[in-house]
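Participant: What follows is a predicted structure for the sequence shown.
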Amino acid sequence: MGKTRVLAAALVTALLATAGCGGPAPGGKGDDREAGTIRLLTPIFEGADGKKILEDQLKTFKDSHPKVTVEVDYTSYAKLNEKLTTSIASGRPYDVMLMGVGWIPPFAAKGALAPLDEQKSDLSQRFYERAVDPGIYDGKVYGLPIMLDTRFGLYRKDFFAEAGLSGPPRNFAELRDYARKLTKRDAGGKLTRAGLDILSNDLRQTFLPLLWANGGDLFTADGKPAFNSEAGVGALQLMTDVIRTDRSEDFGFTQSGAAGGPPLAQGRAAMMIGHNNVWQAIQETAPDLIKQDKIGFFMIANERPALFQGGTIGTVSAKSAHPAAAKALVKFLASDKPSLAANEQRGNVPALKSLATSEYVTGNKAVQFAMENMDSAHSEGGVPAWLEIRGDFKATVESALLGKKTPKQALDELATTAQSAIAKG
């Protein structure tokens, strides 16, 4: 059993132990008073710069909520689940918890989160509706979006021009065809440029936009695995063909975090499925590519266009001793100035519609592209067992890309494992 599954199992046990305790912890001042010391757990606002950004924002919060004191615990997404689980098991959960898209059902289903005093219809006026949906479970709003992480297609316009390609691919057939035309190998067959980089991005987050673009879904409306449908198999088959049949990319050639910036900036890839902050990385490592307008974007599309949308959501513990103060902090962090500051630091996408005209967004074409295509955004998760299931996607995709299993075999096996996790509740 992997670490992710162990943590997920521990989370379920801890939540079951605390879910029946009902009401705020002793000493709470009640929902009608915004006062008290609240503990905030955040995986964003990293490093010294991030800490200063958050502290500056919290000074503003303090001005309007003088009776509230905020104690901050900084962590990373890699350690977030463990931190949350430990705090819940100890009987002293954080008051405000920033967590990822897909995390709401696992926590809300076990009674760990408090519903917020919000209505989806009202939130959808201020935020992109697709950004609001991941914060809802069983018809109740449990979280507010603070920032979005998106994945879509990026390409080098100069390489396309050299290959005689006038624009980005419009479907899977063109995506694969363009990748073959853009791939370069030397006389000895060594890869010098990948036509399509699908490996430097997280494999789950590469597969999912392809799944959605092919008309598929992660789960059915009643919570059963659907990613092994014909659409899902077709999406994984495309990835497998890019690697094994077309040889448009080799394992180890395009590495995430390599010196010199992303493969697209290095000229080691002509196209990629990647994160919106690739733009920021190119600005830092190869700014001339941006000045010369050599970076373009495209939606992953086949049966429909699809944009992967992850992100960070603010939530309140059901056991907070000061729920009114905690809810006030979540609303503040999701408001324009704090969320803009958080997004600027990470090169991410604001969830607030009003920020589309901000200087930050108008100066970042990747963020602009994501915000312009939010109507085609899809989010992962959707079932309470998601934190157990998601960690198995990487091995599943790799087994197909390495030729150990067919795409159908790989996804069917994962569906069986996922259904078992779902059935356990």
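Facilitator: Everything's here; your move.

Participant: going forward, measure contacts between C-alpha atoms and count neighbours the same way
Facilitator: Fine.

Participant: any idea how far the residue nearest the centre of the chain lies from residue 66?
Facilitator: Geometric centre of the chain, nearest residue: residue 310, 2.4 Å, by C-alpha atoms, centre = their mean. Separation of residue 310 from residue 66 (C-alpha to C-alpha, to the nearest Å): 33 Å.

Participant: Residue 110 too?
Facilitator: The gap separating residue 110 from residue 66 is 33 Å, by C-alpha to C-alpha.

Participant: So between the two, which is more surrounded?
Facilitator: residue 110 (20 against 13; other C-alpha atoms under 10 Å).

Participant: what sits against the more buried one?
Facilitator: Taking C-alpha atoms under 8 Å, 6 or more residues apart in numbering, we find residue 110 in contact with 12, 15, 16, 19.

Participant: And the buried ones among the residues you listed, selectable in PyMOL?
Facilitator: Buried residues within the contacts of residue 110, by 16 or more other C-alpha atoms under 10 Å, are selected in PyMOL with:
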select buried, resi 12+15+19
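
Participant: sorry, back to before: how about the contacts made by the residue nearest to the residue nearest to the centre of the chain when sequence neighbours are not counted?
Facilitator: Sequence neighbours aside, residue 149 is the residue nearest to residue 310 in space, at 4.7 Å (criterion: C-alpha to C-alpha, 6 or more residues apart in numbering). Residues in contact with residue 149 (C-alpha under 8 Å, 6+ apart) are 275, 276, 308, 309, 310, 311, 348, 349.

Participant: 10 Å instead, please
Facilitator: Contacts for residue 149 (C-alpha atoms under 10 Å, 6 or more residues apart in numbering) come out as 100-101, 275-277, 308-312, 343, 346-351, 367, 370.

Participant: right, and the secondary structure at it would be what?
Facilitator: Three-state call for residue 149 (DSSP: H, G, I helix; E, B strand; the rest coil): strand.

Participant: try it against this one:
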Amino acid sequence: MKRNLAISAASVTCCLSLLLSGCGAGSGSASGGADKAKTGESVKPAAAASTSSNEKVKLTFWDENAGPDRTPFLQELIKRFQEKNPNITVEYVGIPSTSNKQKYDVAIASNDTPDIGGIMVPWISDFAAKGALLPLDDFYGKWSDKDKLSKGLIDYNKSLAPDKKLYQLPTTMYLDVFWYRTDWIKDAGLNAPTTWKDFFTDAEKLTDASKNRYGYSIRGAGGSIVQLTNAMYAYSGIEHYFGSDGKSTVADPKNVEFLKKYVGLYKKNTPTSDITNAYKEMVATFDTGTAAMIQHNFGSFNNHKQSIDGKFAATILPKSDSGKRITAPTANGYGIFKNTKHPNEAWQFLAFLLSADSQTYWNQNIGQMPTNSDALTSDYVKNSQHIQEGAKVMADKDTVVLDLPVYLPDYNNIMTQQLEPNFQKVMNGSMTPESFLSGWAAAMDKAKADYDKSIKK
């Protein structure tokens, strides 16, 4: 899977280099789209989003991460698409992130899938192996704007599927960062958490439990392992998820060292409630002034902007002692399900979501980075500190993209069903860091062995 790593690193660097150079592959019309998006005026969608048919068609669309921070903007995009295509109705179905994979699994098992829906990167291999998704290669190959998306991103997504076909097209990208209170850091005379030493120092020095103020907040519930993986490998500097011997590097002594220090913050420099905090609760601790720092990705930017505008900033997770910065960019998007009775209309909607104007509107409202090269020239991108920070990091020769084994069909289930509850046991002291990481490594080793065996058949 080292080939996948090279593709992923190249694709992300290609996209982010556009931010640094200020140029794009297209006409640069996305800036105008961004201005219109702010006022709610309609914007010109991709040419492929138009239809000449008068047939009345209804599409069901599943949003895999529904909530007040995202739903209104997808509904606005649906409204714009329907105005352009009055014969197509798109029914929006919002699924909370806490139950999204379960909802999809049940739908696939019962053969009751939507026409189109949000597909996270770790799901591509699983859904493709189950035959749930429609290959997009033919649609994408004939799409007039296909050169606006990085070839590296497309090739990487193909590499995740057992048959190497294209099943998901990304509309947004993000990296993990430490969001931190710039005012607290300044008032305390501390450094921003741009090194691991400063991070742990800040977490300690900014804690004043008597005032209900803590230096950090740990995500202890849903989604905890994604963030833990990114932080752990960033600290250890280990460049590959599986070593040259084919075994997982998760239980490496440097990862054990990090986990002990990290969990040592719990209840001392973090709120006690962290053990049950998922995304919303963790973000709230930061935005309400309870925590000085949290780890998340670009996606929570607008939450912080609404609550503490001018008092926060982001830094990509620090370099390790080796001098390498290990990071794991993610590019999520949408796929069409094989059971759809309207593949052409579903593609029209997907092409609309992929357009520069749609991507600019969508990403500026959720605080993430577009994948369309024209959208990368928008004013939103140029003026976003966290995205510019990401661009500089990805252009750094010492940055290494971690080759997460998201191609393993069991990857997501291991993360959510085994590791999330076990991480809470580590936090409450009923499981040791060594035992937790050993069990994690064993599960991934078995998943890889099963996968390797299956592809040899």
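Facilitator: Happy to help now that I have it. Because the structure is a prediction, the values reported are computed rather than measured.

Participant: got a list of what the nearest residue to residue 226 of structure 1 once chain neighbours are set aside touches?
Facilitator: Using C-alpha to C-alpha, 6+ apart and skipping residues adjacent in sequence, the residue nearest residue 226 of structure 1 is residue 219, 4.5 Å away. Contacts of residue 219 of structure 1 were listed using C-alpha under 10 Å, 6+ apart, and they are 225, 226, 227, 228, 229, 380, 381, 382, 383, 415.

Participant: my guess is the third one contacts residue 411, does it?
Facilitator: Looking back up the chat, that one is residue 227 of structure 1. Yes: under the criterion of C-alpha atoms under 10 Å, residue 227 of structure 1 makes contact with residue 411 at 7.2 Å.

Participant: list the residues that contact both of those two?
Facilitator: Counting by C-alpha under 10 Å, 6+ apart, the shared contacts of residue 227 of structure 1 and residue 411 are residue 233.

Participant: Checking the residue nearest to the centre of structure 1 next. Helix, strand or coil?
Facilitator: Secondary structure, three-state DSSP: residue 310 of structure 1 is strand.

Participant: residues in contact with it?
Facilitator: For residue 310 of structure 1, the contact set (C-alpha under 10 Å, 6+ apart) comprises 100-102, 131, 134, 147-151, 205, 349, 377-381.

Participant: try 6 Å
Facilitator: Shown in contact with residue 310 of structure 1 (C-alpha atoms under 6 Å, 6 or more residues apart in numbering): 101, 148, 149.

Participant: Tell me the spacing between the aligned residue in structure 2 for the second one and residue 52 of structure 2.
Facilitator: Read it as residue 148 of structure 1. Counting by TM-score structural alignment, residue 148 of structure 1 lines up with residue 173 in structure 2. According to C-alpha to C-alpha, residue 173 of structure 2 stands 32 Å off from residue 52 of structure 2.

Participant: Quick check: closest non-adjacent residue to residue 444 of structure 2.
Facilitator: Nearest residue to residue 444 of structure 2 in three dimensions, chain neighbours excluded: residue 248, at 6.7 Å (C-alpha to C-alpha, 6+ apart).

Participant: what residue of structure 1 takes the place of residue 293 of structure 2?
Facilitator: The equivalent of residue 293 of structure 2 in structure 1 is residue 271 (alignment by TM-score structural alignment).

Participant: Without its sequence neighbours, what residue ends up closest to that match?
Facilitator: Ranked by C-alpha to C-alpha, 6+ apart and with sequence neighbours excluded, the top spatial neighbour of residue 271 of structure 1 is residue 155, at 4.2 Å.

Participant: quick one: contacts of the longest helix belonging to structure 2?
Facilitator: Longest helix of structure 2, by residue count under DSSP state H: helix 433-455. Applying C-alpha under 6 Å, 6+ apart, the contact partners of helix 433-455 of structure 2 are 247, 248, 250, 251.

Participant: repeat that with 7 Å
Facilitator: Around helix 433-455 of structure 2, the neighbours that count as contacts under C-alpha atoms under 7 Å, 6 or more residues apart in numbering are 247, 248, 250, 251, 256, 259, 260, 408, 410, 419, 422, 426.

Participant: what's the most distant pair in those residues?
Facilitator: 260 and 408 (27.6 Å; C-alpha to C-alpha).

Participant: Which parts of the stretch 51-200 of structure 1 are helices?
Facilitator: In the stretch 51-200 of structure 1, the segments counted as helices under DSSP state H, counting those that start in this stretch are 77-89, 104-108, 120-126, 129-132, 157-162, 172-182.
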